[in-house]
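Colleague: Here is my input; please provide its structure:
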Amino acid sequence: MKRVADLLKQGLKAHDQGDLDTAAQAYRAALELDPDSASAHNNLGFLLSQRQQWQPALLHLRSAIALDPHSSMAHCNLGQVLIALQQVQDGMHHIEQAVAEDPHNPIAWDALARFKVLLGDFTNGEYAAQRAIGLQPQSSPLHVRLGIAQAAQKRYQEALRSYQTALSLDDRNAEAWAQYGITCFLSNNFGDARQALHNALHLNPADANALRHLALTELSLGHQEQAMAYLKQIVDQVPGDDDARIELAVLHLSRHETEQAQQLLDQVQDAHRDSSRYRFYLALSKQQGRSFDESQAILATLAQGADAYARKARQMLQQVH
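Modeller: Okay, here's the model as predicted:
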């Protein structure tokens, strides 16, 4: 089956170069010659997951595991697809199986670290990141992963050192600069935060998270106009970023620019009509627009809740009465 090995090699080369069409053709050709090639099923399944073609990806990855139950990478890839499909428990089981099958697989440890942190299990996320680094100490992204786990536990100085290590290995790592800047912001070091976030955006101008934290940094420094410009950039670049729209609306309200704020709130109405945050700022917008009865009605309904916005609503109602 040398031909299958050659096709897999061609597919991997194209895949590494980002030529997904050529890679897919090679993997499919390998499967035509050998339908029982676990490697071809795994590689094609991973490629399809990159294209968010979830169901075909699942089919190939499950086939890979059926053919090779001990394949660490197939378990890792399947786990990530299942999590993308909101099947988190099953997905985590497969990622944990991936590290059990091959404790020397840094990709599996990194995936475990990433999802543990996303699920709020920061201690085990940090442990998994450390295991990955132990296997690939020169990998800049792995040190970023460790820093994220440390920052999530509010150990900011340790996180900053991890990001510095990442940048010493690759000073063009945009995510390392972004996370360094975010952690500086959380540490109230606004000067270094601003510089690091600018570096991140120079390397990756589409990073909405870096833009948002740069806006927050400028706001903390009292530069409201610049903060609004960055938030508007997010709104323009990421049509689905409702948080940026609400944050920009809040700044417009603080400047009594009621019409601009209302336009932004109208854009998120369908998705956020039940959100106490949205309803509170909608009430403020109505109040500024002198629609007092509407504002009072929204606040009265909101005040029946138990969150921070409900408390703010009760305070506003008390001031009126």
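
Colleague: C-alpha from now on. contacts and neighbour counts both.
Modeller: Will do.

Colleague: At which residues are the helices of the stretch 201-321 of the chain located?
Modeller: For the stretch 201-321 of the chain, the helices defined by DSSP state H, counting those that start in this stretch cover 208-220, 224-237, 242-254, 258-267, 269-272, 276-288, 292-302, 308-320.

Colleague: Please dump those into a markdown table; it should also carry mean neighbour count and distance to A30 for every row.
Modeller: Shown next, in a markdown table, are the helices of the stretch 201-321 of the chain (neighbours: other CA atoms under 10 Å; distance: least, CA to CA, whole Å):
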| stretch | mean neighbour count | distance to A30 |
| --- | --- | --- |
| helix 208-220 | 23 | 40 |
| helix 224-237 | 19 | 40 |
| helix 242-254 | 21 | 44 |
| helix 258-267 | 18 | 49 |
| helix 269-272 | 12 | 45 |
| helix 276-288 | 21 | 53 |
| helix 292-302 | 18 | 60 |
| helix 308-320 | 15 | 58 |
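
Colleague: of all those helices, which lies closest to Y180?
Modeller: Checking these against Y180 by CA to CA gives helix 208-220 as the closest, at 10.1 Å.

Colleague: And that closest one, what does it pack against?
Modeller: Counting contacts by 3 or more CA pairs under 8 Å, 6 or more residues apart in numbering; DSSP states H and E, helix 208-220 is packed against helix 174-186, helix 190-203, helix 224-237.

Colleague: I'd like the structure of this one too, to check against the first:
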Amino acid sequence: MEDPTMNAPATELELGVLRHLRGDLEGAEELYRVALAAEPENPVTLNNLGFVIAQSGRFAEAVTWYERALDLDADRAVAHLNLGNARAALGDLDGGIEELRRSAELAPDNATAFDNLGQLLLLAGRYAEAETTWTEAVRLAPGDPAPRTAWATVVAARGRLGEAVEILYQALALDDEYAPAWAQLGALLVVRGDLASGCDALSRAKTLAPADTDVRRHLAVALMSLGRRDEAAAELTELLRVDPAATEARVDLAVLHLAADRPSAALALLDRALEKAPDDDRALLHRGLALRELGRTSEADDVLRALAESGSAYSSRASELSEPDVR
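Modeller: Got it, this is the predicted structure:
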């Protein structure tokens, strides 16, 4: 979004910006459209209208407004930035990368353009380019923990876990309440085998961002690895309260119930998970185990036999658990 020079009396464009800044997307869109009707070749209005439409999730429509803005002003860096993000949201990573590169060329001091470009390069698996891009974003915004945390993501993806941890500590030195850095630090520490420190970092992230379900799941996995099953179950239960559609977490909780000799509770969770994702082989495997624990041997064998013959990643384990005639 661009903020035009404010003059008195305020124009529809300026009033639209004010509503936009307050989070009133519908009101902002309405005013931008009024402004556009009065001045149909204003690239600021066209860009802002595209941006508010993109924020409403209508990315294909937003693209048309950004392109109109660029037809009028081909060097408008913010329109290239917004167009790149919209193209990426529509699944066109290459197109998004091209637009964001152009934005960065036109506004080489804009850390946001480099940060967003790094995100797309990471998604495209172009790790070396992503790292170079985020290094530049960090140079441009040395006091902002966000690009530094993103840089750590790609450093970790390239296998340099120790270096990534150090970068995250640098980000937290800038802002020790930046939840994404704590979350990523916790996940990396767990991967490196430092489960206790990883749990501490993830717990800190959870305190700062209690609605982040990914943090809760990573914390639950770390707690399970430490044998703290009741705490892990509590995290997963809360996660499912926040996000009832989190099928993977539902299966994790079922596994904990099985380990605690509660097959009925596990089966109820697994059946619900399979309603949402009927081809979830991990859920099917543990459903077979739950049925067997409940003495429903015939049903268990049917589930495990079908899974053993499916050729999935869990086939060999299902085969080991099946009746001898299917081995």
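
Colleague: how about the alignment partner in the second structure of V235 of the first structure, what does it touch?
Modeller: The equivalent of V235 of the first structure in the second structure is L240 (alignment by TM-score structural alignment). L240 of the second structure makes contacts with A246, A249, R250, as judged by CA atoms under 8 Å, 6 or more residues apart in numbering.

Colleague: Distance check, the aligned residue in the first structure for the second one against M228 of the first structure.
Modeller: Spelled out, that is A249 of the second structure. A249 of the second structure maps onto A244 in the first structure, with residues paired by TM-score structural alignment. Going from A244 of the first structure to M228 of the first structure by CA to CA, to the nearest Å gives 10 Å.

Colleague: now A113 of the first structure
Modeller: As for A113 of the first structure, its distance to M228 of the first structure is 34 Å (criterion: CA to CA).

Colleague: measure the counterpart of D175 of the second structure in the first structure to L33 of the first structure for me?
Modeller: Structural correspondence for D175 of the second structure with respect to the first structure (TM-score structural alignment): D170. Shown here: D170 of the first structure relative to L33 of the first structure, a distance of 41 Å by CA to CA.

Colleague: For L284 of the first structure, which residues are in contact?
Modeller: Listed by CA under 8 Å, 6+ apart, the contact partners of L284 of the first structure are L253, S295.

Colleague: That one matches what in the second structure?
Modeller: Aligned by TM-score structural alignment, L284 of the first structure pairs with L289 of the second structure.

Colleague: what do you get for L201 of the first structure?
Modeller: Alignment note (TM-score structural alignment): L201 of the first structure maps to K206 of the second structure.

Colleague: same thing with Q80 of the first structure?
Modeller: Structural alignment (TM-score structural alignment) places Q80 of the first structure against N85 in the second structure.

Colleague: so who does R305 of the second structure touch?
Modeller: Here R305 of the second structure is in contact with A318, S319, S322, E323, V326 (criterion: CA under 8 Å, 6+ apart).

Colleague: For those residues, which ones persist in the first structure?
Modeller: Compared against the first structure with both residues aligned by TM-score structural alignment, their matches' CA atoms under 8 Å, these retain A318, S319, S322.

Colleague: just curious, which of those is nearest to E67 of the second structure?
Modeller: Checking these one by one against E67 of the second structure (CA to CA), the nearest turns out to be A318, at 53.7 Å.

Colleague: circling back to that earlier point, next, format the contacts of R305 of the second structure as JSON lines and append distance to L256 of the second structure.
Modeller: Formatted as JSON lines, the contacts of R305 of the second structure follow (distance: CA to CA, whole Å):
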{"residue": "A318", "distance to L256 of the second structure": "19"}
{"residue": "S319", "distance to L256 of the second structure": "22"}
{"residue": "S322", "distance to L256 of the second structure": "22"}
{"residue": "E323", "distance to L256 of the second structure": "25"}
{"residue": "V326", "distance to L256 of the second structure": "28"}
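
Colleague: Tell me the one among those nearest to L123 of the second structure.
Modeller: A318 (33.7 Å).

Colleague: L304 is in contact with that closest one, correct?
Modeller: Yes. Taking contacts as CA atoms under 8 Å, A318 of the second structure lies within contact range of L304: 5.2 Å.

Colleague: Return every residue with contacts to both of those two.
Modeller: The contact sets of A318 of the second structure and L304 overlap at L285 (CA under 8 Å, 6+ apart).

Colleague: For F59 of the second structure, give me its contacts.
Modeller: Neighbouring residues of F59 of the second structure by CA under 8 Å, 6+ apart: I53, A86, R87, A89, L90.

Colleague: ranking those by neighbours, who comes first?
Modeller: Using other CA atoms under 10 Å as the neighbour criterion, A86 leads those with 28 neighbours.

Colleague: Grab the nearest non-local neighbour of that one.
Modeller: Leaving aside its chain neighbours, A86 of the second structure sits nearest to F59 (5.5 Å; criterion: CA to CA, 6 or more residues apart in numbering).

Colleague: any idea what that neighbour aligns with in the first structure?
Modeller: With TM-score structural alignment as the criterion, the equivalent of F59 of the second structure in the first structure is W54.

Colleague: name the element the closest residue to the match of Q80 of the first structure other than its chain neighbours belongs to?
Modeller: Closest residue in space to N85 of the second structure, ignoring its immediate chain neighbours: G96 at 5.9 Å, by CA to CA, 6+ apart. Take DSSP states H and E as the rule and G96 of the second structure turns out to sit in helix 93-106.

Colleague: So for that helix, what gets flagged as buried?
Modeller: L93, G95, G96, I97, E98, E99, L100, R101, R102, S103, A104, L106 (16 or more other CA atoms under 10 Å).
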